[in-house]
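Undergrad: Sharing a sequence plus its predicted fold:
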Amino acid sequence: MESERLVYTLDEALAAVGFGKFQGLVLVYAGFGWFSEAIEIMILSFVGPAVKLKWALSSSEESLLSSVVFAGMLIGAYSWGLTSDNYGRRKAFLSMTVITSGAGFLSAFSPNYISLVFLRCLVGFGLGGGHVFLSWFLEFIPTSHRGKWMVIISIFWTIGTIFEASLAWIVMPILNWRWLLALSAVPSFSLLLFYRLVPESPRYLCLKGRTVHAHQILEKMALVNQKDLPPGMLISYEIIDVDEEYPSEYTSFLSVAREKISIFRSELPGLLLSVVIVDRFGRKPAMTIMFILAWVFLLPLVFSQSAILTTGLLFGARMFSMGTFTVACIYAPELYPTSVRSTGAGVASAIGRIGGMVCPLVAVALTSSCHLKEAIILFEVVIAVTVTCILLFPFETSGRELSDSIAVSDSKQALLAENSSSTPSP
């Protein structure tokens, strides 16, 4: 009797091992990457006013400290995407973390404004690879759990913002902004300490033909999760699928810190809402619903409101905006096959950084000239345009397996049929 030759795909292997302790460890490392990125971005809210006072900077020079970070992120998002897709997720982690932690720490010793601008731009370049952490984590999750856990990882960002605001509240009155910069670089250094324990993405390894190495990682996943892999041999597809749809002063400073902590608490309800609806309703409906609600909460602020009502409306608007952003961070890497996932998500992230560059300049210009109404109207218009774009997206990724390459689905099905037919009937 002819021997039976069984095969299984990577998605079948991930479904078999489930989401367990192994993915939990991956979640912690990737989440700490986002935690570190949130800290380095949030620090701008505290260092900017302190440096402005210390070096007698203009409002434009203060805004530039934020804009150069996002400019660096724009370049870094695309660069680290290419690095990750061509040389591996782990090598991208190492390079961008060395740059972020090194430049972040050296920022504390900046002798003048120009050197601080340069180093913060370099920090932004390293931070541009934040999407690589998401893509890497995404590639370890079974399809049925993908939406929920990709939302949960975003909680690390919120925790990072609250942590940085709390750290600034404690450090700034006692020490100064240089100490805050140095201490804020510690989480990035900690990523380097555990780098040797980080596994490469099995999807990336399969794509590069390193199926044996990918199988070793899957075996370790099964062992840690106390599950069994499907019987047989792991296979990967490298064929083309044209039918698949992928494609101030310290007193006022403490007030600001307290305000920041309060504001970023609003992100947690938004994240929890995303957990509930992202898999149930799908990516596009979830983003549409939450962004429309954000638009509704902002609309009354076009007119003067009481302080309590204004705070409540801003809380709701940020909550739903954060929920939309979280789902978008899931949706983008799901659209692309493994061969270009980090590059595609990087390009999307880079385009988003343009908004990060422009927003400080526009917001400071409008608010400093008391044009708050115009600022709200501008945000409302941007949200309306964004919702229209979401509705026009041709793809829904909820419940779909990740693609490993651009391949012909008919050929994939034919290959599976051939393997099935090669098994002798009893």
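TA: Alright, I've got the coordinates.

Undergrad: make it CA atoms for all contacts and neighbour counts henceforth
TA: Fine.

Undergrad: Confirm that residue 248 sits in a helix.
TA: No: applying DSSP: H, G, I helix; E, B strand; the rest coil, one finds residue 248 to be coil, outside a helix.

Undergrad: Show the contacting residues for it.
TA: Going by CA atoms under 8 Å, 6 or more residues apart in numbering, residue 248 touches 49, 50, 52, 53.

Undergrad: Check it against this one:
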Amino acid sequence: MNEDRDNRTFMSVKYSKLNTDEEISAQLNSDDDTEVSVRATHSRAGRKPSDERSGNTGNGVTGTFTVEEAVEQLGIGWFQFQLWAITGLFSVADACEMMLLAVLSPVLRCDWGLSQAQVAMITTVVFIGMGVLSPMWGMLADRYGRRNNLLLASFVVWYFGLLTSFSPTYAWVLILRGLVGGGMAGMPHGFTLLTEYLPQKYRAKILIFGTVCWASGTMFEICLAAIVIPRLGWRWLLFLSSMPCLAIIVLFKFLPQSARYLVGAGRKHEALKILKYIAKTNKTKMPEGELVAETQEDRGNPKLLFSRMYMRTTFQVWILWFGTALTYYGMVLASAEILQLHNTKEAGNQGCKCNLLKHDDYVSMIVSTLGEFTSLPLNMLLIDVIGRRWTGAINFMGCSVFFLLIQLHVSQGLLTFFIFAVRGFSSGIFNFVYIYTSEVYPTSIRASGLGSSSMFARVGAMITPFLAQVLLEESLTAAVWVYASICAFCAINAVLLPIETMGKALPQVVA
């Protein structure tokens, strides 16, 4: 009887406490990943974080650490700079393809005698391709890794972008640009990869600084169009615009796999090898102890986006992405249309629809693009002070106000300033949704969350050509009020997000 009571006491201690390393050592005798994970969970009880990171458990047992803790200790260095530069090329390539739609539309309208609806369709098919394939790219990135996913996406964009320059008819332009859009849907996961290697203290600021890459790509495309279209024509512009993707393919060997993904996929030793490389590159020390395996077998499962913890967040984030793409791409496309409309009014000719962009128009587009750089200091200051949600709300409201000002009959200089302001705030919105989405979802569904959100962004982007190019031609006032109202609604939605991610570690698996 005493023996039975002793056994019950032992079992009670075993399953209810497990607070000492002696008990853990008695229960765990092998090094397989499942047991390491259990040991990591229980050995943390009653220990200080400093003891855990140093490997000192107080009883001579080797400590453990997670990828999150390793990334925090390894800090910022040459590895992150190199990764930022390579993943920045994805933003450059994406921006080139997006801005290409704005500068290409007036030329094709004149060369092929296209209607406004046909011109808008060239943009819409790109976003259809992106919207249809975005969830697929996200699931693939979560299931098979970010790295190979990015290589395939870059090749698709480069190959079909190159083929578009040889298009014999309008129909072929639509088909090939749709395929380019399908490839572009996979490129935002370069942002996911960069996010997963940044310490929490610097994460938001470095990600916001990625705006430089996007804005640089936009300015490069405008300058390229100003030089190439008058001299060589639009086909050469398409050919040269595909070159950033070729550069990515060439530099791909320097792109690492995500250590967070590798741990989640059960490939702990590969993750440890990358972390050691980071320590060597950054000239810092690895945490002592054993890397914890945090495996989730159903990673990439879209059902996890609707788990109890994330359902409300998912629906609200989708609305924000819809409004973000509608706003940003709407301003990119509308900038050329507004300038053309201004030129038509100045010339007193309401009947001619074939007005090629002039030198001054390209200058105005470049100046307005500089607005994206002005959002950098504001958002870098706000995002870690007032939080992600309020930063997003401020940018949405800024867009709303300056969209309404565009309808005023003013000089081209002041009109350029209004467009400049909208571009700046809309760029800040994109920073906000990318950062928030990458931080709020765990590694096991981070790319899936970004992919599904991107799908809703493309729905907004599919609609926006008909607002920025078709409705705007009929009524500038109606178009800007639609944009302003959607921005104001999204500002409220941003404030009401259920989770604030400022100052929090990146989650690894769905609880």
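TA: Everything's here; your move. Keep in mind that what you see is a predicted model, and the values were worked out from it rather than measured.

Undergrad: care to give me the TM-score?
TA: Superposed pair, TM-score by TM-score structural alignment, normalised by the length of the first structure: 0.90. Supporting alignment: 406 aligned residues with a CA RMSD of 2.2 Å.

Undergrad: coming back round to it: got TSV for the contacts of residue 248 of the first structure, with secondary structure, distance to residue 28 of the first structure and neighbour count too?
TA: Below are the contacts of residue 248 of the first structure laid out as TSV (DSSP: H, G, I helix; E, B strand; the rest coil; distance: CA to CA, whole Å; neighbours: other CA atoms under 10 Å):
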residue	secondary structure	distance to residue 28 of the first structure	neighbour count
49	helix	33	20
50	helix	33	22
52	helix	36	17
53	helix	38	14
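
Undergrad: quick one, what contacts residue 290 of the second structure?
TA: Counted by CA under 8 Å, 6+ apart, residue 290 of the second structure has contacts 62, 63, 64, 65.

Undergrad: can you rerun that using 6 Å?
TA: If you count contacts by CA atoms under 6 Å, 6 or more residues apart in numbering, residue 290 of the second structure has them with residue 64.

Undergrad: Just give me the match in the first structure for it.
TA: In the first structure, the residue matched to residue 290 of the second structure (TM-score structural alignment) is residue 233.

Undergrad: cool, and residue 499 of the second structure?
TA: Per TM-score structural alignment, residue 499 of the second structure is aligned with residue 395.

Undergrad: Now check the second structure for the residue matching residue 287 of the first structure.
TA: Using TM-score structural alignment, residue 287 of the first structure pairs with residue 392 in the second structure.

Undergrad: Counting by contacts, list what the strand or helix carrying that match packs against.
TA: Using DSSP states H and E, residue 392 of the second structure falls within helix 388-405. Contact here means 3 or more CA pairs under 6 Å, 6 or more residues apart in numbering; DSSP states H and E; on that basis helix 388-405 of the second structure packs against helix 412-440, helix 476-495.

Undergrad: Can you tell me which of those helices is packed in deepest?
TA: The highest average neighbour count among these, using mean count of other CA atoms under 10 Å, belongs to helix 412-440 at a mean of 24.

Undergrad: Now that helix on the first structure. Mean distance?
TA: When the first structure is overlaid, helix 412-440 of the second structure sits 1.9 Å from its aligned residues on average, using mean CA distance after the TM-score superposition for the first structure.

Undergrad: Okay, angle between that helix and helix 476-495 too, please.
TA: Interaxial angle, helix 412-440 of the second structure versus helix 476-495 (axes from the mean of the first three to the mean of the last three CA atoms, to 10 degrees): 30 degrees.

Undergrad: Mind checking what helix or strand follows helix 412-440 of the second structure in sequence?
TA: Sequence order places helix 446-465 as the next helix or strand after helix 412-440 of the second structure, per DSSP H and E.

Undergrad: buried residues in the helix or strand following that following helix?
TA: Next in sequence after helix 446-465 of the second structure, counting helices and strands by DSSP H and E, comes helix 472-474. By neighbour count on 16 or more other CA atoms under 10 Å, the buried set for helix 472-474 of the second structure is 472, 473.

Undergrad: Likewise for stretch 194-208 of the second structure?
TA: Quick answer for stretch 194-208 of the second structure (16+ other CA under 10 Å): 194-201, 203-208.

Undergrad: same thing with stretch 390-400 of the first structure?
TA: For stretch 390-400 of the first structure, the neighbour count (16+ other CA under 10 Å) marks 390, 396, 397, 398 as buried.

Undergrad: now stretch 123-136 of the first structure
TA: Buried residues in stretch 123-136 of the first structure (16+ other CA under 10 Å): 123-136.

Undergrad: Identify those among these that sit within helices.
TA: 123, 124, 125, 126, 127, 130, 131, 132, 133, 134, 135, 136 (DSSP state H).

Undergrad: got CSV for those, with distance to residue 210 of the first structure too?
TA: What follows is these, written out as CSV (distance: CA to CA, whole Å):
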residue, distance to residue 210 of the first structure
123, 33
124, 33
125, 30
126, 28
127, 29
130, 25
131, 24
132, 20
133, 21
134, 22
135, 19
136, 17
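
Undergrad: how much space between the closest residue to residue 217 of the second structure other than its chain neighbours and residue 216 of the second structure?
TA: Spatial nearest neighbour of residue 217 of the second structure, chain neighbours left out: residue 92 (4.2 Å); criterion: CA to CA, 6 or more residues apart in numbering. Going from residue 92 of the second structure to residue 216 of the second structure by CA to CA, to the nearest Å gives 7 Å.

Undergrad: These two - which one has more neighbours?
TA: Legend: neighbour count by other CA atoms under 10 Å for residue 92 of the second structure and residue 216, higher for residue 92 (25 against 21).
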